[in-house]
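J.: I'll drop the sequence and a predicted model, then ask my questions.
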Amino acid sequence: VNIPTVETFGQQVLHPKVEELIDLATELRQEGFNMVVDLTAVDYSSFPTRTDLPENVKPERFEVVISMINHQTRERLRLRVQIQEENPVVPSLFDLYPGTESMEREVFDMFGINFSDHPDLTRILMPEDWVGHPLRKDFSVGQIPVQFKASKAKR
């Protein structure tokens, strides 16, 4: 598969399509990228004319950003996956990288991006009855008191 790739600050950045993500992640895991360091998202609705993508990558409102590391070679790389606003769904990496479980839940909770085949795609920070996704640019900033989920651990 020919994945658009650029180098940013000495790090390879790959731009797979949503439908290429699982095959690419499987290949990268076999190549030694055995840890997802971070998985997050960006809402680019305030920047519709951005120019930071390779020319053959169509910009979308949302982007899922995945940072990986190969501990043997100490090489790091980043995946940037464009996610359509109309259908914000990306396959879960949980089966390949179980450590992504809570990261994917946070992206779902904050941005409303769904991860297909996730084992427990429920809110992780906001109350279960919360309406909306607070890190979306179209989420109204207001004077709404929020009671975040309490930790079960004693502090």
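T.: Everything's here; your move. Numbers count the residues shown, from 1 in each chain.
J.: contacts and neighbour counts: CA atoms only from here.
T.: OK.
J.: Now do the end-to-end distance for stretch 97-117.
T.: Taking Cα to Cα, to the nearest Å, the first and last residues of stretch 97-117 lie 13 Å apart.
J.: now stretch 122-136
T.: Taking Cα to Cα as the criterion, the two ends of stretch 122-136 lie 17 Å apart.
J.: most centrally placed residue in this structure?
T.: A centroid search over the chain (Cα atoms, centre = their mean) returns residue 64, at 3.2 Å, as the residue closest to the centre.
J.: quick one: which helix or strand includes it?
T.: Element membership for residue 64 (DSSP states H and E) is strand 62-70.
J.: after that strand, next one along is what?
T.: Strand 62-70 is succeeded, C-terminally, by strand 75-83 (DSSP H and E).
J.: what packs against that next one?
T.: Secondary-structure packing of strand 75-83 (3 or more Cα pairs under 8 Å, 6 or more residues apart in numbering; DSSP states H and E): strand 11-14, strand 62-70.
J.: Which residues belonging to the next helix or strand after that strand are considered buried?
T.: Using DSSP H and E, the helix or strand that follows strand 75-83 in sequence is strand 89-91. The neighbour-count check on strand 89-91 (16 or more other Cα atoms under 10 Å) flags 89, 90 as buried.
J.: For strand 89-91, name the packing helices and strands.
T.: Checked by 3+ Cα pairs under 8 Å, 6+ apart, strand 89-91 has strand 114-116 packed alongside it.
J.: quick check, distance from the strand it packs on to the centre of its chain.
T.: Here strand 114-116 is found 10 Å from its chain centre; the criterion is Cα atoms, centre = their mean, to the nearest Å.
J.: which other residues reach it?
T.: Strand 114-116 is contacted from outside by 88, 89, 90, 91, 92, 104, 108, 121, using Cα atoms under 8 Å, 6 or more residues apart in numbering.
J.: for comparison:
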Amino acid sequence: MSDRPEDPRDSEVIGVRRGMFGARGSGDTSGYGRLVSEVSLPGGSPRPYGGYFDAVVDRLEQALGQTFDAAVERAVVHRDQLTLEIRRDRLPDVARTLRDDPELRFELCAGVSGVHYPGDAGRELHAVYPLMSITHNRRIQLEVTCPDSDPHVPSLFSVYPTTDWHERETYDFFGIVFDGHPGLTRIEMPDDWDGHPQRKDYPLGGVPVEYHGAQIPPPDERRAYH
């Protein structure tokens, strides 16, 4: 846990959201259509990070040696969570080091989650990996990014086999292609489904629904109440 107070000035604003769900037109029936809020990401954190975070970063820097600066873009401490932002081509090497080094021993990866930030130019797609050291009772996160135009990230299946179905789900919902995965197919949607439903540019509401013979359109096609 970090002892360093968070500074809102560290955040990086990447867009503005209007309405409760960012819907445009007739889709937002929540009553919050005039709500305006910034979409921001926490910025890099200066040392000391607090708690065991400094020891983890110091040891990783020693273990990676001269490749550390080329692999780790920055460290972010936000809400008592340490996230290491990793260049995607270095992800397997960093993960293997975190797993195998006796002073780190992050033996467990709890999966991978995707995020889509259309306003984060050149790094619209994010993949986040929560790691746990059972040996040392520590938790951190790894995060990598890739652009919409080149949505490729190396698979961590060879390092953490637990990411198998999680990478498939992230591919299915966000369109991130995990290179080297042994069977990267859809896991929730049909194989011939068009698009990736959890991306921000996917139509709100998805597909029309038939109920007792009546057609119910997706929420973004329904009438609005003002």
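T.: Perfect, I can see it now. This is a predicted model, so every value here is computed, not measured.
J.: mind putting the helices and strands packed on strand 75-83 of the first structure in TSV, distance to residue 141 of the first structure included?
T.: Formatted as TSV, those follow (distance: least, Cα to Cα, whole Å):
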stretch	distance to residue 141 of the first structure
strand 11-14	33
strand 62-70	19
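J.: Measure how buried residue 130 of the first structure is and give me the count.
T.: 11 (other Cα atoms under 10 Å).
J.: any idea where the helices of the first structure begin and end?
T.: 21-30, 101-111 (DSSP state H).
J.: and residue 159 of the second structure, what pairs with it in the first structure?
T.: Correspondence of residue 159 of the second structure to the first structure, assessed by TM-score structural alignment: residue 96.
J.: returning to what we had before: quick one: average offset of the strand holding residue 64 of the first structure versus the second structure, please.
T.: Strand 62-70 of the first structure differs from its equivalent in the second structure by a mean of 0.5 Å after superposition (mean Cα distance after the TM-score superposition for the first structure).
J.: what's that strand packed up against?
T.: strand 35-43, strand 75-83.
J.: Please state the offset of the last one from the chain centre?
T.: Counting by Cα atoms, centre = their mean, strand 75-83 of the first structure is centred 9 Å from the centre of its parent chain.
J.: The second structure: matching residues for that strand?
T.: With TM-score structural alignment as the criterion, strand 75-83 of the first structure aligns to 138-146.
J.: again, but for stretch 32-42 of the first structure
T.: Using TM-score structural alignment, stretch 32-42 of the first structure pairs with 105-115 in the second structure.
J.: Now the matching stretch: buried residues?
T.: 105, 106, 107, 108, 109, 111, 112, 113, 114, 115.
J.: Now the terminal residues of that stretch, how far apart.
T.: Using Cα to Cα, the end-to-end distance of stretch 105-115 of the second structure comes out at 27 Å.
J.: swap in stretch 100-116 of the second structure?
T.: First-to-last residue span, stretch 100-116 of the second structure, Cα to Cα: 31 Å.
J.: one step back: buried deepest among the helices and strands packed on strand 75-83 of the first structure, which one?
T.: strand 62-70 (a mean of 19; mean count of other Cα atoms under 10 Å).
J.: Count the residues that sit near the nearest residue to residue 107 of the second structure once chain neighbours are set aside.
T.: Excluding the flanking residues, the one nearest residue 107 of the second structure by Cα to Cα, 6 or more residues apart in numbering is residue 99, at 5.1 Å. Number of residues near residue 99 of the second structure (other Cα under 10 Å) recorded here: 21.
J.: So what does the residue nearest to the centre of the first structure match up with in the second structure?
T.: Under the alignment by TM-score structural alignment, residue 64 of the first structure pairs with residue 127 in the second structure.
J.: Rebuild the helices of the first structure as CSV, extending it with distance to residue 5 of the first structure.
T.: As requested, those are arranged in CSV below (distance: least, Cα to Cα, whole Å):
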stretch, distance to residue 5 of the first structure
helix 21-30, 12
helix 101-111, 24
